[in-house]
Structures are given as C-alpha cells and as structure tokens.
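Novice: predicted structure and sequence below. I'll ask about it afterward.
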Amino acid sequence: MDLLSLFGANVRHHRKAKGWTLEHLAAAVGVSAVTIGKIERGKAAPLFETAEKIAAALGVSAPVLFGADAAPGDGERARLLTEIHRTLSRMNEDQLDRAAKILKAFMG
C-alpha cells in the first residue's frame, strides 16, 4: 500500500471511529467533503498543513495517520496486514462487529 492509501485509510478509520461524516470532518478542517473523500480514497495528497489539521480534528498525531504506529516491515505479512487494515477501515460498525466475531471464531 502506498503512503497516500495508508494515510487515507487511517483518516477514514479515525473519522468513522468518532462517528463523523465526511462533511463533519471537512467542516472541522476547513476543506470540502469532496477533498476529504479523495484523501480517504488515496486519490489526493493533502498539504502538510491540511494533514496536521485533519490529525488535530481527529485527536491523533499526524504521524499516526501516516502509519507511524504500524508494524514495520515490507514482507508478505506486512502487505497482508495493510490490506486487512484498508478493508476494515471501510466497514461500518455492524460490519466490524461481524468481522470481529468471525476472527474470534476462526482463532478459537
């Protein structure tokens, strides 16, 4: 996953964790909802100032949104974990709940 996609997935994850809409985050940051949508999809790179505003609005540090808290590595395991993270960040609360139950059942 490239840096734009990782940043976008993390923004989406933290926005949804707060229960915010694209519009809510956009208003807090001072950009359009279309811009936030493009950032979340990894289609637009935010300016550093915008990245800092997004992080502040979400209550996290900017490095977290860039994946500074992610496990290091570039092997197959890291690729799979990143892909799983991207998929989970797109889920709503009900889907996340079901996914968590499936994982718990799978792991025993």
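Specialist: Everything's here; your move. Numbering: from 1, shown residues only.
Novice: when you work out contacts or count neighbours from here on, use the C-alpha atoms and nothing else.
Specialist: Will do.
Novice: tell me the helices and strands packed up against the helix or strand containing Ala28.
Specialist: In this structure, Ala28 sits in helix 22-29 according to DSSP states H and E. The contact analysis (3 or more C-alpha pairs under 8 Å, 6 or more residues apart in numbering; DSSP states H and E) places helix 22-29 against helix 33-40, helix 48-58.
Novice: next up, a structure to set beside the first:
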Amino acid sequence: MRHHRKAKGWTLEQLADQVGVCRETFGNIERGKAAPLFETDEKIAAAPGVPTPGSGERARPLVDIHGTPSRMNDDRLARAGKMLTAFPG
C-alpha cells in the first residue's frame, strides 16, 4: 500500500482520512506492525483509487491467510514465519 500511496502522491494523513482511520493506525498497517480489522480492510478496498485485493480463486484463501497471523500469539507467529520462509520460491 505504501508504494501505491506514494506513487499517487498521497500523504499518510490523506489516505488515512479517506479510509477513516487515524494516521498512526494506517502507518502501523503499512509497516506490518498491525493487521487491519476486516472492517478496515473493507474501507481500504472501498476508498477511491486504492488497489483492491486480487480476485478469482486466489482471493478467498489469501484473505483467510491474511487474518490468521493476527490471531496468533508471538511464539506461534514466529514459528509460522519460519515455516513460510522454508517453502521454496
């Protein structure tokens, strides 16, 4: 999202206002320090000019996978990260 936002010439504040979340929250989402709530994902997708997640058969599994880490404790998240980096390519 950060690359798209900067390519459009938007500030973090402008996009956060457009989506309806505070700048700090949106910054944390961009940096991967926070996972957005499903409602926030919907607002991001509905904002004009903001790219939406993929569609087709890949979309649903990606949405499901995206939410899973936000529900993990730190230990499980670290183990899941190691498992994902072990997959080739």
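Specialist: Received it, and whenever you're ready, just let me know what you need. Keep in mind it's a predicted model, so treat the numbers as computed, not measured.
Novice: TM-score them against each other, please.
Specialist: The TM-score (TM-score structural alignment, normalised by the length of the second structure) is 0.55; 59 aligned residues with a C-alpha RMSD of 2.2 Å.
Novice: rewinding a little: so which bits of the helix holding Ala28 of the first structure are buried?
Specialist: 22, 25-26, 29 (16 or more other C-alpha atoms under 10 Å).
Novice: got the contact list for stretch 27-44 of the first structure?
Specialist: Contacts to stretch 27-44 of the first structure, defined as C-alpha atoms under 8 Å, 6 or more residues apart in numbering, come from residues 4-12, 22-23, 25-26, 45-46, 50, 53-54, 57.
Novice: cool, stretch 95-108 of the first structure as well?
Specialist: Applying C-alpha under 8 Å, 6+ apart, the external contacts of stretch 95-108 of the first structure come out as Leu88.
Novice: could you rerun that using 6 Å?
Specialist: The contact list for stretch 95-108 of the first structure (C-alpha atoms under 6 Å, 6 or more residues apart in numbering) is empty.
Novice: alignment lookup: Lys43 of the first structure to the second structure.
Specialist: Under the alignment (TM-score structural alignment), Lys43 of the first structure maps onto Lys33 of the second structure.
Novice: okay, and its match sits in which element?
Specialist: Counting by DSSP H and E, Lys33 of the second structure is found in no helix or strand.
Novice: ok, now how distant is it from His66 of the second structure?
Specialist: Look at Lys33 of the second structure and His66 of the second structure: by C-alpha to C-alpha, to the nearest Å, they are 13 Å apart.
Novice: cool, and Glu24 of the second structure?
Specialist: 21 Å.
Novice: ditto for Leu37 of the second structure
Specialist: Taken as C-alpha to C-alpha, the span from Leu37 of the second structure to His66 of the second structure is 11 Å.
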